[in-house]
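Q: sequence below, structure please.
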Amino acid sequence: DISDREELNLKKQVLYKDSLPSRLLITSESVIHPVFGLINLYTNQSTIQYHLLYTSSTAGSSLNLTLRFTKKNYCPHSHDIFNLRNETYKIRNVVAKYHTLCDNTTSKSSPLLCFVDDDYFCLCDINNTAQCFLYNKKFDQCKQCLAQGQCIKGDIDTPSDYLCLCPRCHFGSKCQHNTKLFSFNLDSLISPDLLSSSLVKQKLSLSMYIIVPAVLLIYGTISNLLSLVTFRQPRTRQNGVGHYFFTGTIFSQLSLFCLLSKILHIIINIRGLFILPIVNTVLCKILSFLLSSSNRICYWLIVFVTIERIYVTIYPTKRWLQKPKIEKRIITLITIFTCASHAHELIKYVIVDDPKYTANGKWCVTQLSRPLQIYNQTNTMIHYLTPFLVNLICTIVLLILIARSRANVDKNKSRWKIFQEQFKKKKDMFIPSMIHIISALPHLIISFSLACSDLDTKWQRYMLIISYFAAYVPQCLSFHLYVQPSQLFLREFHATKMWKTLARSRNTVN
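A: The predicted model follows:
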């Protein structure tokens, strides 16, 4: 509509995502429709195309229009017409030439129906004269989007009717999901299934995403309890390996508990179920922090297990690295370093409202500045790649050292035969680190392969989900990885009261 001050006022706005209908029915409460209609096409955050929809004051309660996007009804920017994008000092001089754009006789190309500049929207009238009106291009803007995404409003009276144009490597209703390298999280992976338009898929996904971590937690609780009972025995902690396994078991149990709690928290927020705001915010911060920290502390502890075993293999008579005092200091430093490097999560994780899908829907997201984004990504890569690579290299070196030491004694046997014998004999030295490597490798490869992708195809996202849960398998197998392969640790477990009670119960049943 055009006011007396020649300024455009927005009367009605409709938002379409992905595609437009071929025909459009416009209804109005008044007898006369607005003077003209305009279509804004957003191809990305920086590119907007303006097309004139209609220009007549038609009486009636509705307009039935056919949508066409042609050169004729396209409204170009005056800077593009006069090639002045990079010559701002000439812009004021061309305003006087605006009327020539509407003139059939002076225009070198076909005359225009409309055009825009930074401040005005101009229509060419029947007299070939440009009628320009102040046009606030922020009419259709809003502030719902994260990660510097551009927010486009739909119905002015409906707060949930908006669309976010997300920057590269971000997606979601509020650009809340990040797909940069090693930035995938549970929210971005499972939320599409929980928000599916199919109720059957919603229920199936909900069941699976609760059952899988619940099974990991239940089995892990049994395994970790047996491991803790074993590593409480004094003889198991006469060297550093026992201390590392004891601490790793505690953090394994914590990470499994946080995994299930985090998924339940995501489901509660997406469904819009009621939680006190302060409690919801605390859970958002604490669960994200503990899930990241506890899982990565486990990785670092296994690295030092492998390093200590290399040390013992190279220096069999030295015990400096095996001293309990040294190991406790290393464990303390690992814990402090890992927690401190993730401390920003306690500050930057926040709860944001998202009424787009459910009335009280919410997201637990980070709002990071550009420097913090770089730090967060670098920090994540360090905690993923460094333990993985060090563990892999140390395991290979350990295998080579043991095989070579026996080869000097058993010269009549082939190196491969010696390697097989030593691997079976000392499997307790290799199994924990190898299982951690195997479980982390798929997630590592897939995260690299799908970095900054839109995850449009389901198989990509499901591969990430499977690899994500697979990375937690070692945390629920502590007894099988740390205790069972070792004759010493297994013997100590058989000396515990728990084992004796279990043995008596089994004998009673039999």
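
Q: going forward, measure contacts between C-alpha atoms and count neighbours the same way
A: Noted.

Q: I'd like the next helix or strand past the helix or strand that contains residue 363.
A: Taking DSSP states H and E as the criterion, residue 363 maps to strand 362-366. For strand 362-366, the following helix or strand on the C-terminal side (DSSP H and E) is helix 370-407.

Q: what does the next helix or strand after that next one contact?
A: Using DSSP H and E, the next helix or strand after helix 370-407 towards the C-terminus is helix 415-425. Here helix 415-425 makes contact (CA atoms under 8 Å, 6 or more residues apart in numbering) with 399, 402, 403, 404, 406, 407, 410, 430.

Q: what's the ChimeraX line that selects buried ones from these?
A: Buried residues among these (16 or more other CA atoms under 10 Å), as a ChimeraX selection:
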select :399,402,403,406,407,430
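
Q: pull the most distant pair out of the contacts of helix 415-425.
A: 410 and 430 (21.6 Å; CA to CA).

Q: let's have the contacts of helix 415-425 in CSV, adding distance to residue 283.
A: Below are these laid out as CSV (distance: CA to CA, whole Å):
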residue, distance to residue 283
399, 44
402, 47
403, 50
404, 52
406, 53
407, 56
410, 59
430, 37
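
Q: of the contacts of helix 415-425, which is the nearest to residue 286?
A: residue 430 (34.0 Å).

Q: okay, now the nearest residue in space to that closest one that is not next to it in sequence: neighbour count?
A: In this structure, residue 430 finds its nearest non-sequential neighbour in residue 395, 6.8 Å apart by CA to CA, 6 or more residues apart in numbering. Neighbourhood size, residue 395 [other CA atoms under 10 Å]: 23.

Q: need the contact partners of the helix or strand where residue 504 lies.
A: Per DSSP H and E, residue 504 falls inside helix 497-509. Here helix 497-509 makes contact (CA under 8 Å, 6+ apart) with 229, 493, 494.

Q: how about the nearest residue to the second one, chain neighbours excluded?
A: Pointing back at residue 493 there. According to CA to CA, 6+ apart, the nearest residue to residue 493 is residue 230 (4.8 Å).

Q: check which element follows the helix or strand hosting the one you found along the chain.
A: Residue 230 is located in helix 199-231, with elements delineated by DSSP H and E. Of the helices and strands lying after helix 199-231 in sequence (DSSP H and E), the nearest is helix 240-271.

Q: for that following helix, list every residue counted as buried.
A: Buried residues in helix 240-271, counted by 16+ other CA under 10 Å: 240-263, 265-271.

Q: for stretch 325-340, same thing?
A: By neighbour count on 16+ other CA under 10 Å, the buried set for stretch 325-340 is 327, 330, 331, 334, 335, 338, 339.

Q: need the contact partners of it.
A: Residues from elsewhere that reach stretch 325-340 (CA under 8 Å, 6+ apart): 240, 243, 244, 247, 293, 296, 297, 300, 301, 320, 321.

Q: for comparison, sequence B:
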Amino acid sequence: MDLSVRLSVVEGGCKSIETLLKLFFYWDAWLNACVAVERGMSVYKGVSFDKEKSKRFARWIIFILPIMIVGTVIHESIHRKMFKHEVKQRKWYSENYNIDEDIEIGTYTWCITSYSQWLQGYNTAVLFIHLLGPFVANLLSALFIIIGTARRRAEAQRQHSYKEHLREQWNEYKQLVISPIILVFLSTPRLIISLLSGCADVSSHTWLYICGYFVSFTPSILIFVVFVLPSNSYRKTFNESFFRICKQRR
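A: Purely as a prediction, here's the structure:
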């Protein structure tokens, strides 16, 4: 491959890969938050909840959400650039006259971002919004579902106290509270790395930085572990469906 073509490909990846990763990561988080809000609205409206209207809103949200996310992270692609770093080693030619020369032993190309102070503040705000926004939406929706359902059942079934209904709803929907906490915990390493300013020598801890960066993407591929396993009802439904499919194939 021609050198200019190879550099163009590398530069294109530098400007696009990180932005695309953030787009899909944030999109997944906000879609989960929208599902949680819809779940809370269904509990609030009860039998008057309009499913057809909810489907129409969902179509618009799926279309509009990525456009809004791209608008918040597009500045990263604009301010990313390639930086060549030459590694040199000093070589001594004469011990008597102290003649030395720097010899280039390697050249590395880095993808870096350079922000102004204002843009750095904006970037930090965007990171926290995309991290805490879905977390707050999921958490508040889960608490609303648990408390709202317990209150309605306490009014309809007076033979049990409100605390008993609340405990019962917590046991049934506790995964809705646990899952957002797990998601925000797994996203913390990526947030910390994104907030680091300046350059750092990571050559001696390369795998540590790589693992810390990519561990934040695990929620997107561990939906089953995060949402299904903590729930008794979801896990029971999964087991029943799994065994039913196995019996049908036999």
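
Q: reformat the contacts of helix 497-509 of the first structure as a markdown table; add neighbour count and distance to residue 446 of the first structure.
A: What follows is the contacts of helix 497-509 of the first structure, written out as a markdown table (neighbours: other CA atoms under 10 Å; distance: CA to CA, whole Å):
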| residue | neighbour count | distance to residue 446 of the first structure |
| --- | --- | --- |
| 229 | 16 | 37 |
| 493 | 24 | 38 |
| 494 | 13 | 41 |
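
Q: would JSON lines of the residues you listed with distance to residue 345 of the first structure be doable?
A: Below are the contacts of helix 497-509 of the first structure laid out as JSON lines (distance: CA to CA, whole Å):
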{"residue": "229", "distance to residue 345 of the first structure": "33"}
{"residue": "493", "distance to residue 345 of the first structure": "39"}
{"residue": "494", "distance to residue 345 of the first structure": "42"}
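
Q: pick out whichever of those residues sits closest to residue 380 of the first structure.
A: Residue 380 of the first structure lies nearest to residue 229 out of those, by CA to CA, at 32.7 Å.

Q: aligned partner of residue 31 of the second structure in the first structure?
A: Counting by TM-score structural alignment, residue 31 of the second structure corresponds to residue 301 in the first structure.

Q: hmm, back to that, next, the angle from the helix holding residue 230 of the first structure to helix 240-271.
A: On the basis of axes from the mean of the first three to the mean of the last three CA atoms, to 10 degrees, helix 199-231 of the first structure is oriented at 160 degrees to helix 240-271.

Q: now do helix 199-231 of the first structure: which range of the second structure does it align onto?
A: Under TM-score structural alignment, helix 199-231 of the first structure corresponds to no residues of the second structure.

Q: residue 198 of the second structure: how many residues sit nearby?
A: 8.

Q: I misspoke; the intended subject was residue 458 of the first structure.
A: Neighbour tally, residue 458 of the first structure, other CA under 10 Å: 10.

Q: again, but for residue 375 of the first structure
A: 15.

Q: distance check, the equivalent of it over in the second structure against residue 131 of the second structure.
A: Structural alignment (TM-score structural alignment) places residue 375 of the first structure against residue 122 in the second structure. According to CA to CA, to the nearest Å, residue 122 of the second structure and residue 131 of the second structure sit 14 Å apart.

Q: can you pull out the helices in the second structure?
A: For the second structure, helices defined by DSSP state H occupy the ranges 3-45, 51-79, 117-156, 162-173, 175-195, 206-214, 218-221, 223, 232-249.

Q: need those helices in JSON lines with distance to residue 93 of the second structure, can you?
A: Below are these laid out as JSON lines (distance: least, CA to CA, whole Å):
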{"stretch": "helix 3-45", "distance to residue 93 of the second structure": "34"}
{"stretch": "helix 51-79", "distance to residue 93 of the second structure": "43"}
{"stretch": "helix 117-156", "distance to residue 93 of the second structure": "46"}
{"stretch": "helix 162-173", "distance to residue 93 of the second structure": "74"}
{"stretch": "helix 175-195", "distance to residue 93 of the second structure": "42"}
{"stretch": "helix 206-214", "distance to residue 93 of the second structure": "34"}
{"stretch": "helix 218-221", "distance to residue 93 of the second structure": "53"}
{"stretch": "helix 223", "distance to residue 93 of the second structure": "61"}
{"stretch": "helix 232-249", "distance to residue 93 of the second structure": "71"}
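
Q: excluding covalently adjacent residues, which one is nearest to the residue mapped onto residue 22 of the second structure from the first structure?
A: Counting by TM-score structural alignment, residue 22 of the second structure corresponds to residue 292 in the first structure. Leaving aside its sequence neighbours, residue 292 of the first structure sits nearest to residue 342 (CA to CA, 6+ apart; 7.6 Å).

Q: the second structure: which residue goes with that neighbour?
A: Residue 342 of the first structure maps onto residue 73 in the second structure, by TM-score structural alignment.

Q: same deal with residue 408 of the first structure?
A: So, by TM-score structural alignment, residue 408 of the first structure is matched to residue 155.

Q: residue 318 of the first structure now?
A: For residue 318 of the first structure, the aligned position in the second structure is residue 49, judged by TM-score structural alignment.

Q: just checking, that match touches residue 40?
A: No - using CA atoms under 8 Å, residue 49 of the second structure makes no contact with residue 40, being 10.6 Å away.

Q: same drill for the two, tell me which one is more crowded.
A: residue 40 (23 against 14).

Q: and the gap between the more buried one and residue 101 of the second structure?
A: From residue 40 of the second structure over to residue 101 of the second structure (counting by CA to CA), the distance is 70 Å.

Q: how about residue 302 of the first structure, what does it touch?
A: By CA under 8 Å, 6+ apart, the residues touching residue 302 of the first structure are 244, 245, 248, 391, 432, 433.

Q: preserved in the second structure, out of those residues?
A: Among these, the ones still in contact in the second structure (both residues aligned by TM-score structural alignment, their matches' CA atoms under 8 Å) are residue 391.

Q: ok, the contacts of residue 302 of the first structure vs residue 50 of the first structure, which is closest?
A: Distances from residue 50 of the first structure to the contacts of residue 302 of the first structure, taken by CA to CA, are shortest for residue 391, at 56.8 Å.
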